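Trainee: Build me a model:
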Amino acid sequence: MAFPQPRPQAPQLPRHLLRTVDCQQGAVRAVRFNADGNYLVTCGSDKTLRLWSVSRGVQLKSYSGHGYEVLDADGSFDNSQLCSCSSDKTVILWDVATGQVTRKLRGHAGRVNCVRFNEEATVMLSGSIDGTVRCWDTRSRRMEPIQVLDEARDGVSSLKVSEHELLTGSVDGRVRRYDLRMGQLHVDFIGSPITCVCFSQDGQCTLSSSLDSTVRLLDKSTGELLGDYTGHQNKDYKLECCLSHKDTHVLSCSEDGCVYFWDLVEGSLTLKLPVGKAVVQSLSFHPTEPRLLTAMEGRVQVWGVELEETEVDNEQ
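Mentor: The predicted model follows:
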């Protein structure tokens, strides 16, 4: 006698506000989880980077060394290093524990929009308004990049690294995927300036958001459009998109003060999460749990599936 299979449980979404962190560093340009999701990094218009405890919402360290507002940051896999980029055209490598600048790298001709480590944190990659991606060796003392990728015809707005692949989005409306192992370049034409790109968790797809208020899911190997997601507003600002930790939902910031969640397969809007009355500048999804960070003006919000016990006690 066969029993019917239990229906799969619907994935739970981070819809409850756990805490708000007043960063006091001007406008927060980007917020990022670290590799294990226990800490978060904020990039401020006051030229500083700050490291926070996610669970307590307290500041652990501040990093000063940029000459203008900080636009993006990334943490190494072992949490020992941070890299950041700024409107001052520089990329900085930091020692997390001491807060000291390890390397300050110059070479871009304009604002540096995005920066990422490779998986071993042996290389930093930075994308700039000057249309180039520069690759920097973190272990040597040389101040020149080990490689410059200059295929973009306009500013590089976003980049992501996965194993031997590099994904970039440009204002020229193209998503470029570099296979560094094979030395190949794959280009997908979107047509509208790209604001953010990312890989799916399973590595089979790419996600990109653009200034036509559309997020698109593409098959990585063929470039086929698998889904497009609309309803949010993205016409004027460099807003971010991402996938949930299990690839079940597509998320995007919006200029109307909300974060939009769509079902990846069906394309239907699952949740419209109201964050506030301004533009949601940045978001970051926890690497292993249904937890979300959002940045609006000078504050960061931490969202979870359900309220934690302390918050429940405070509400009663």
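
Trainee: Please make it C-alpha for all contacts and neighbour counts, starting now.
Mentor: Will do.

Trainee: Which residues belonging to the one helix or strand residue 52 maps to are considered buried?
Mentor: Using DSSP states H and E, residue 52 sits in strand 48-53. Within strand 48-53, the residues that qualify as buried are 48, 49, 50, 51, 52, counting by 16 or more other C-alpha atoms under 10 Å.

Trainee: Might you report the residue contacts of the spatially closest residue to the last one that is not a sequence neighbour?
Mentor: Same thing as residue 52. Distances taken as C-alpha to C-alpha, 6 or more residues apart in numbering place residue 59 nearest to residue 52, at 4.4 Å, with adjacent residues excluded. By C-alpha atoms under 8 Å, 6 or more residues apart in numbering, the contact set of residue 59 is 50, 51, 52, 53.

Trainee: Could you dump the residues you listed into a markdown table with distance to residue 162 added?
Mentor: Below are the contacts of residue 59 laid out as a markdown table (distance: C-alpha to C-alpha, whole Å):
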| residue | distance to residue 162 |
| --- | --- |
| 50 | 25 |
| 51 | 24 |
| 52 | 25 |
| 53 | 26 |
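
Trainee: Would you do the same for the sequence below? I want to compare the two.
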Amino acid sequence: MATIDLRTEIKEFLSSRRARITPERAGLPAYGGNRRVKGLRREEVALLAGVSVDYYVRMERGSLAGASDGVLDAVASALHLDEAERDHLFHLARQSRAPGGARRRRAAVTVRPALGQVLDALTDAPAWICNGRYDVLAMNHLARALYSPALADPRRPANTARFVYLNPEAETFFVDYDRIAGDVAAKLRLEAGRNPHDEELVALIGELATSSELFRQRWASRDVRLHRSGRKRVHHPVVGRLDLDVESMDLPADPGLILNVYTAPADTATADGLTLLASWAANQESLATESRALG
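Mentor: Sure thing, here's the model as predicted:
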């Protein structure tokens, strides 16, 4: 499969969001105690969104091409979609409207030299750039040291989604492994809505689904999530536990690229750990330089 089936994606996303909303949560009366559907009925969503039942049924069957932004907003409100879910719905609609030749937008795989300079200027914080597929495109020295277990895979570009789901070390490396695994699947699904014709993305999703039962479970949830700030707790094999504050930022001049920067407050165990990590990284680079010279 070289593309995401948009109609199926739309159908399953909308039906899964409808199934989680009870009439009480939507502010509707729940007549009788023996409802045959989980969550709202289609006619109830149509009522809340102010569209005809037939129109909403067509939408949930995968037809968003004719839906206006106003209708999409109304459906998003009726289904209590959060920001990421709303974005996903609009991405699916835009892809449905686009002519076949205009849909394809591949996630970038190269980084401008100026961005590499930005990474290198961040000497006290691990920083790296990825695309929506989680391909590692550029790293500073501290990020390479931090993610050394993920970089052990010889395939390039390295891919942290592959590390999370296919490398057993990830369960030890990430303190909050279950949350990280859910985040990765949810962000990949959001990217699939943006770029359903990205062959490398589809191939990655297929590889993960074939090789990981956990990924299949997370993918089946239909959840989506944005790259944002947060906390990442890792157990590095050399320096131990690091509790890092994460900022993930889209790069407007380079659509599809994301800058990730990890920091820690001063005078904390994690700040000391980053200093130790920098020392270890410098020692590793020195050993590698000596080895090349001897070779």
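
Trainee: Would you pull the TM-score for this pair?
Mentor: Scored against TM-score structural alignment, normalised by the length of structure 2, the superposed chains reach a TM-score of 0.25; 125 aligned residues with a C-alpha RMSD of 6.3 Å.

Trainee: picking that back up, switch the buried residues of strand 48-53 of structure 1 over to JSON lines; also include distance to residue 124 of structure 1.
Mentor: Compiled in JSON lines, those are given as follows (distance: C-alpha to C-alpha, whole Å):
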{"residue": "48", "distance to residue 124 of structure 1": "19"}
{"residue": "49", "distance to residue 124 of structure 1": "17"}
{"residue": "50", "distance to residue 124 of structure 1": "19"}
{"residue": "51", "distance to residue 124 of structure 1": "19"}
{"residue": "52", "distance to residue 124 of structure 1": "22"}
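
Trainee: quick one: which of those is nearest residue 117 of structure 1?
Mentor: Checking those against residue 117 of structure 1 by C-alpha to C-alpha gives residue 49 as the nearest, at 16.5 Å.

Trainee: What separation is there between the closest residue to residue 20 of structure 1 other than its chain neighbours and residue 30 of structure 1?
Mentor: Once flanking residues are discounted, residue 20 of structure 1 sits nearest to residue 301: 4.5 Å by C-alpha to C-alpha, 6+ apart. To residue 30 of structure 1, residue 301 of structure 1 is 12 Å away according to C-alpha to C-alpha, to the nearest Å.

Trainee: The two: who's more crowded?
Mentor: residue 30 (26 against 20; other C-alpha atoms under 10 Å).

Trainee: my guess is the more buried one meets residue 85, correct?
Mentor: No. With contact defined as C-alpha atoms under 8 Å, residue 30 of structure 1 does not count as touching residue 85 (10.9 Å).

Trainee: shared neighbours of the two, anything?
Mentor: Joint contacts of residue 30 of structure 1 and residue 85 (C-alpha under 8 Å, 6+ apart) are 71, 72, 73.

Trainee: of all the residues you listed, which comes closest to residue 250 of structure 1?
Mentor: Of these, the one sitting nearest to residue 250 of structure 1 (C-alpha to C-alpha) turns out to be residue 72, at 21.2 Å.

Trainee: Can you tell me the SS state at that closest one?
Mentor: Taken by DSSP: H, G, I helix; E, B strand; the rest coil, the conformation at residue 72 of structure 1 corresponds to strand.

Trainee: That one contacts residue 30, correct?
Mentor: Yes. Applying C-alpha under 8 Å as the test, residue 72 of structure 1 and residue 30 come out as touching, 5.7 Å apart.

Trainee: what's the overlap in contacts for those two?
Mentor: residue 43.

Trainee: For residue 248 of structure 2, what is the enclosing helix or strand?
Mentor: strand 240-250.

Trainee: Buried by neighbour count: which residues of that strand qualify?
Mentor: So for strand 240-250 of structure 2, counting by 16+ other C-alpha under 10 Å, buried means 241, 242, 243, 244, 246, 247, 248, 250.
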